[in-house]
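1. Kindly return the folded structure for what I paste below:
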Amino acid sequence: MPQQESRVKKSLLNARVNLIFYFLTLILSFFSRKIFLDTLGADFVGLTGTLQNLLGFLNLAELGIGSAIGYVLYKPLFEHDEGKINEIISVFGYLYRWIGFIILGAGIVLACFLPLIFPNTEFEMGVIFFAYFSFLASSLIGYFANYKQTLLGADQKNYVVTAYFQTANIIKVLIQMASAYYTGSYYLWVAIELTFGIIYSFILNWKINQVYPWLRSEVRQGKQLFKKYPEVMKYTKQLFVYKISWLIRFQSQNILIYFFSSLKMVAYYGNYSIIFDKLLFLSGNIFNSISASIGNLIAENNKEKIFQTYWELFSIRFIFTSIIAFSLYVSMPYFISFWLGPKYILTHTVFLLMVISLFFDQIRSITDQFLFGYGLFYDVWASILEAVVSISVSIVCGYCWGLEGVICGNISSNVFIAQIWKPIFLFRKGFNMKPKYYYTNLIIYVVLLCISLYISLYLINNILTSPNSLISFVFYVLICVAVFGFILISFLLLFTSGTRNIFRRIFNLKIFVR
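-> Presented below is the predicted three-dimensional model:
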């Protein structure tokens, strides 16, 4: 029982801290970007963004080792095996040190091409090189000094990382805003960026030593201990394919949208994507907080509890995603009209496909989290096929129908791999159950969703009038969401046990994970 309450408490604390800092950083970002653009200029903001993107590609050298180590830590953390945890963190430190050296070498090579990448710029090369190597140094700190923070994430204490990192980030941005406003110095802005990266590293490691006073990782022993944990490289190779697949799918989609539609349509699509991405980030902050708790639950190996928790989490995610998708469907055309003007509204078909794509992207996450908790990464062919299907369908349909066809690529790969294969894989290899249990329940959820949509849209179209002001728009959206949410939740409570169980937890103040 104490273990159960501990998981609940940590999950809620992770979600709460993530939400608080999400809204704080969201508000701050609007003000900071305005000041940076006005004082430092759009070119400098674009320069720093481009440099960080270039270094982001070098981080692919990480290969997914952090995720693999996180999974390997679940069982020893559950068993409180401090000796084994020290060994695994030592192996992690050894591997991350080598990755750090690889990124450093690649970064130095890439630096030689900076004059070719930025041939015509108003900035001195000294500013470009100073910014580049400062960002590179900040990135390397994570590999040489901050690698122990993975232990906090695996131990369901990611709120510690979030709290310290985001607090340091907020203070850093406030100081950068002041320096930009009063001095306009590029060098000072970059120097503050690097300084806070170093300060954060010292504070984080101090906190880790405080939380885990017994932690004695020895990077020098990592080479010998590495052979003791061959599963680390096995999972790393599998997770690397996942990362590459994800990168190919989402980066290629942006390129294909540009290729098969006009620049104007790309801009219109981008206006919608900004809102969608913010909501996806919010959703991730809420639900990703339970990933370590799921791993801890699976390490307990209570199959009945695991299966029941899966359907409880599926239910709450289904409700949340459905309400988000419905709110976007009824609000976005009006919001875009009030925000930018009626000419920026996309066609109904494009918009509907975007909402469907978002729905599938979100619904798959609970199954993915349980697959991760079980360490089921070896279906690498599925990740490759998902990328191939996404790109192939996007090219063929994009050629035929333009933007609508490109969006169909992500939907098709989601349906065939994430909604058909992944549940089969989880139920057979993880739950040791027949997949028919998943599809029987999924059909019930989808049918209830369709009925709820039909009733809600019928009532809204026949009772409410279209909003003609910002205030009426807010009330219109609130009423629509309330009507749909009430109808959907009522149906799910009547016909699905997962929803009933999760609402019992809510009323008993025990939600998310047993």
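
2. alpha carbons only for contacts and neighbour counts from here, please
-> Fine.

3. so which helix or strand takes in Lys422?
-> For Lys422, the enclosing helix or strand under DSSP states H and E is helix 422-425.

4. list the buried ones in the helix or strand following that helix?
-> Scanning forward in sequence from helix 422-425 by DSSP H and E, the next helix or strand is helix 436-463. Neighbour counts over helix 436-463 (16 or more other Cα atoms under 10 Å) mark 438, 445, 448-449, 452-453, 456-457, 460 as buried.

5. Now the second one, please; I'll put the structures next to each other:
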Amino acid sequence: METKSRTEYSAMNTTVAVISRMTAILMGFVTRVIFTHTLSENYVGINGLFTDILNVLSLTELGAGTAITYALYRPIAEGNIKKQQQLMKLYQTFYRGTAVCVGVLGLALIPFMDVLMKNRPEVEHLTFIYLLYLANSVLSYLLVYKRTLIEAHQMNYVVLIYQTGFLVLQDLLQIVVLLTTGNFILFLLMYLMCTVLSNVCISRKAEKLFPYLKEKEKERLPAEERTGLFRNIRAMMMHKLGTVVVNNTDNLLISAFVGVVSVGIYSNYYLLIGSVRQVLDQVFAGITASVGNLGATEDQGKIREIFETAFFIGQWLYGFAAICLYELLNPFVELAFGRQYLFERSVVMILCLNFFINGTRKAVLTFRDSMGLFWFDRYKALAEAALNLVLSILLVRQYQTLGVFIGTFLSTILTSVWVEPFVLYRRRLHLPVHRFYLRYLLYAVCVGAVWIVTDLVCGLAEGSPLTVLLIRLPLCVVLPNLLFFMAYGRTKEWKRVLERLRRIEWGRLHRGGM
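-> Sure, this is the predicted structure:
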């Protein structure tokens, strides 16, 4: 099998990932618009609620995926096929157990549906609809584990090509169903069918790329290696708990304290913000396996340089995106879905702040997970989860939907924003962490200043939602980036980015000349 350099793999993974996410956004948006205009607000609400319920149930996965992926990096770098077989056999066992646990716990929640929904919506066959969501989740766990080996070999672009193809097929089938029948159950069946087909095809592709996956490996991992792996899985379980509570309980709290209709309104914003986040996250997803290889083969100086460059890119991209989202979300939502689906500007502001804060964490998390440091900040995840629940429940009673998102913001600021880089700098980079905090503060001040200037200029736009959108869009694309370039154009981080781009282009031209 042909091998490439880390830079080439990262460039290919990132390029394919961004294209696939943009395709998914476009198709998902068209499907969502038709969905909201074809079905009632209640269906929009239960779609978001059931998705979050199953994300909470995904805690049973225990973080085994991240821990085992990290364990694969060194055997892959060393060409140790036997060790890869042993790890994948263990991974298969974990995911079969996860499928059973999700199925059992999901069925156990059915009697408590009225507790999870304030003013239960009048939707026919609600329990059967929930069972379809549950079946999709369970079947995914049974089939998905083999793709991890493809990703660990720095070939995530292969997985993305399959996923994007079936996602486009799914959206097209769902659009046809909505326009011809308006049947929500048939809509979900298309979702279920395409998910299963996608995972089956990826699984077969993995077996073709790595035929040793089909060989029976009877030997287990040595006891000391299993001990270390289970230690990392326990740590990732805590991280998974924190992530799920912070990111996937918002809809549950809004549903329980405010109402299912508000969940539907949030779902539209979540779709748009989440789509942008998924595109930008692919920049880091594309380099994850390469960072794992970097940690297994390179020295401290190289690792530090790559991290600082990745963090710089992250704060620029997510800062620019947060500003655009704040200025464009409301006119876009009003134009696409209707005025009844609008949030107040204060809610949009906190959503965009949460987007930016979590975006600036991506570089740190990529390096932490790829280098196996998740044990050292495991209690941070539990503290963040507890803070998020307590603060959100306290604030939702007075501030309704806004209170839920303020709780999420505060819990992240008080824990993850400072603990995660502390662990990375102390345990892997071996540098004083105050250097990172100062850099983070400077970046945040710069983003804040650019945000204020952009908002003042965009505030001059008046008229219909379409007019405001058309005026603000070019302003948001040009003005923040121009201001960022004026601030960062002479920094060493910007020069490193340019140098990386030149290397990628040179490599592409060189191969083309061959």
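
6. Mind checking the TM-score on these two?
-> Here the superposed chains carry a TM-score of 0.81, computed using TM-score structural alignment, normalised by the length of the first structure; 500 aligned residues with a Cα RMSD of 4.2 Å.

7. Where in the second structure does the helix holding Lys422 of the first structure align, residue-wise?
-> The alignment of helix 422-425 of the first structure onto the second structure (TM-score structural alignment) spans residues 420-423.

8. what about the matching stretch, distance to the chain center?
-> Distance of stretch 420-423 of the second structure from its chain centroid, counting by Cα atoms, centre = their mean, to the nearest Å, is 20 Å.

9. what's the mean distance for that stretch versus the first structure?
-> Compared with the first structure after fitting, stretch 420-423 of the second structure deviates on average by 1.4 Å (mean Cα distance after the TM-score superposition for the first structure).

10. could you measure Gly105 of the first structure against Asn59 of the first structure, distance?
-> To Asn59 of the first structure, Gly105 of the first structure is 12 Å away according to Cα to Cα, to the nearest Å.

11. who has more neighbours, those two?
-> Using other Cα atoms under 10 Å as the criterion, Gly105 of the first structure and Asn59 rank with Asn59 on top: 17 against 12.

12. didn't that one look like it was pressed against Ile103?
-> Yes: Asn59 of the first structure lies in contact with Ile103 (Cα atoms under 8 Å); the separation is 7.1 Å.

13. In contact with the counterpart of Asn354 of the second structure in the first structure, which residues?
-> Matched by TM-score structural alignment, Asn354 of the second structure corresponds to Ser357 in the first structure. Residues counted as contacts of Ser357 of the first structure (Cα atoms under 8 Å, 6 or more residues apart in numbering) are 407, 410-411.

14. Which members of those are positioned in strands?
-> Among the contacts of Ser357 of the first structure, none falls in strands (DSSP state E).

15. Reformat those residues into JSON lines and put neighbour count and distance to Thr349 of the first structure next to each item.
-> As requested, these are arranged in JSON lines below (neighbours: other Cα atoms under 10 Å; distance: Cα to Cα, whole Å):
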{"residue": "Ile407", "neighbour count": "25", "distance to Thr349 of the first structure": "11"}
{"residue": "Asn410", "neighbour count": "26", "distance to Thr349 of the first structure": "15"}
{"residue": "Ile411", "neighbour count": "23", "distance to Thr349 of the first structure": "14"}
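
16. For Ile471 of the first structure, grab the count of nearby residues.
-> Neighbours of Ile471 of the first structure using other Cα under 10 Å come to 9.

17. quick one: contacts for Val380 of the first structure?
-> 238, 241-242.

18. coming back round to it: closest to Thr499 of the first structure out of the contacts of Ser357 of the first structure?
-> Among the contacts of Ser357 of the first structure, Ile411 lies closest to Thr499 of the first structure (Cα to Cα), at 26.2 Å.

19. which one in the second structure is aligned with that closest one?
-> Match for Ile411 of the first structure (TM-score structural alignment): Phe409.

20. Now that match. Nearest residue, chain neighbours left out?
-> Of all residues not flanking Phe409 of the second structure in the chain, Asn354 sits nearest, at 5.7 Å (Cα to Cα, 6 or more residues apart in numbering).

21. Compute the inter-axis angle for the helix or strand harbouring the one you found and helix 434-458.
-> According to DSSP H and E, Asn354 of the second structure maps onto helix 345-360. Counting by axes from the mean of the first three to the mean of the last three Cα atoms, to 10 degrees, helix 345-360 of the second structure lies at 140 degrees to helix 434-458.

22. Have a look at how far, on average, helix 345-360 of the second structure is from the first structure.
-> Helix 345-360 of the second structure sits 2.4 Å off on average (mean Cα distance after the TM-score superposition for the first structure).

23. And that helix, what's buried?
-> With burial defined by 16+ other Cα under 10 Å, the residues of helix 345-360 of the second structure counted as buried are 347-360.

24. Distance to Thr98 of the second structure added to those residues, as a markdown table?
-> Converted to a markdown table, those look like this (distance: Cα to Cα, whole Å):
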| residue | distance to Thr98 of the second structure |
| --- | --- |
| Val347 | 36 |
| Val348 | 36 |
| Met349 | 37 |
| Ile350 | 34 |
| Leu351 | 32 |
| Cys352 | 33 |
| Leu353 | 34 |
| Asn354 | 30 |
| Phe355 | 30 |
| Phe356 | 32 |
| Ile357 | 31 |
| Asn358 | 27 |
| Gly359 | 29 |
| Thr360 | 31 |
